[in-house]
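Asks: Just a sequence and a predicted model for now, questions to come.
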Amino acid sequence: MDKQTQTEIEAATFRRLLSHLDNHKEVQNIDLMILADFCRNCLAKWYMAEAASRGEEVNYDQAREIVYGESYDSWKTKYQQKATPEQLAAFEARQQAKASQ
């Protein structure tokens, strides 16, 4: 596979991931962090870092808008739920497990 085709496939895969997350707004960021150790905000940070590594300036709010498909504040108001005690406990256990590795 040539490099251009690989890049196009990777870009399409990223767009598909964003679409999948957009179609599953019920999956909260804390759930993603507990299960996969990344969330939508992580994707935005990675996007911002990759842009910077290529000399492009994309700030965090711009990157989050790309990932969320709208401003973070708007998405948060519409879809983010308050974390449950169980989610917070699972997140804390995940963080402690990572720290002890």
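Replies: Nice, I can see it.

Asks: hey, let's count contacts and neighbours off CA atoms from now on
Replies: Noted.

Asks: buried sites along stretch 47-57?
Replies: 47-49 (16 or more other C-alpha atoms under 10 Å).

Asks: Next, work out how far apart the residue nearest the centre of the chain and residue 63 are.
Replies: By C-alpha atoms, centre = their mean, the mean C-alpha position of the chain lies nearest to residue 40, the distance being 1.9 Å. Distance of residue 40 to residue 63, given as C-alpha to C-alpha, to the nearest Å: 10 Å.

Asks: try it against this one:
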Amino acid sequence: MDHLDDATRTELEAAAFRRLLRHLDEHKEVQNIDLMILADFCRNCLSKWLVSAAEERGEALDYEAAREYVYGMPYSEWKTHYQQEATPQQQAAFAARQAQKQEKAR
């Protein structure tokens, strides 16, 4: 992508991000804990990254507004309709992932 000008690259990155959000929206069965176990990020992380990017540019973006953008609805509504209780297996896999990250950090 080095041959692209900054504006075009930014437009492509933004389009890919919007596609990622649509994909996550189309797959609400994928729980945040599953994303955290497999990829070490979730929908909440995307929301935090948006807030951080806004702050870096001197813009104000409320975390709840960012979450509503990422989730496509208020987080409380998404949680009520789509979030499931983490299974013991998911909790164990998440704990193992966290331990693995801590070990790498040493």
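Replies: Nice, thanks for sending it over. Bear in mind the structure is a predicted one, so any value in this text is a computation, not a measurement.

Asks: care to give me the TM-score?
Replies: The TM-score (TM-score structural alignment, normalised by the length of structure 1) is 0.98; 101 aligned residues with a C-alpha RMSD of 0.5 Å.

Asks: do you know how far the residue mapped onto the residue nearest to the centre of structure 1 from structure 2 is from residue 75 of structure 2?
Replies: Mapped onto structure 2 by TM-score structural alignment, residue 40 of structure 1 lines up with residue 43. As judged by C-alpha to C-alpha, residue 43 of structure 2 and residue 75 of structure 2 stand 10 Å apart.

Asks: anything in contact with each of these two?
Replies: Common neighbours of residue 43 of structure 2 and residue 75 (criterion: C-alpha atoms under 8 Å, 6 or more residues apart in numbering): residue 67.

Asks: related to what we said a few turns ago, close enough to count as contact, the match of residue 40 of structure 1 and residue 71?
Replies: Yes: in terms of C-alpha atoms under 8 Å, residue 43 of structure 2 counts as a neighbour of residue 71; the distance is 7.1 Å.

Asks: So the corresponding residue of structure 1 for residue 30 of structure 2: helix, strand or coil?
Replies: For residue 30 of structure 2, the aligned residue in structure 1 is residue 27 (criterion: TM-score structural alignment). Secondary structure state of residue 27 of structure 1, per DSSP: H, G, I helix; E, B strand; the rest coil, is coil.

Asks: Which helix or strand contains whatever residue of structure 2 lines up with residue 75 of structure 1?
Replies: Taking TM-score structural alignment, residue 75 of structure 1 has residue 78 as its aligned residue in structure 2. Assessed by DSSP states H and E, residue 78 of structure 2 sits inside helix 75-82.

Asks: And residue 97 of structure 1, by the same measure?
Replies: Using DSSP H and E, residue 97 of structure 1 sits in helix 85-99.

Asks: what separates that helix from the chain centre, distance-wise?
Replies: Computed by C-alpha atoms, centre = their mean, to the nearest Å, the chain-centroid distance of helix 85-99 of structure 1 equals 18 Å.

Asks: and for that helix, what span of structure 2 is it aligned with?
Replies: Using TM-score structural alignment, helix 85-99 of structure 1 pairs with 88-102 in structure 2.

Asks: how far away is residue 2 of structure 1 from residue 91 of structure 1?
Replies: Distance of residue 2 of structure 1 to residue 91 of structure 1, computed by C-alpha to C-alpha: 41 Å.

Asks: wait, isn't residue 29 of structure 1 in contact with residue 39?
Replies: Yes: in this structure residue 29 of structure 1 lies within contact range of residue 39 using C-alpha under 8 Å: 5.1 Å.
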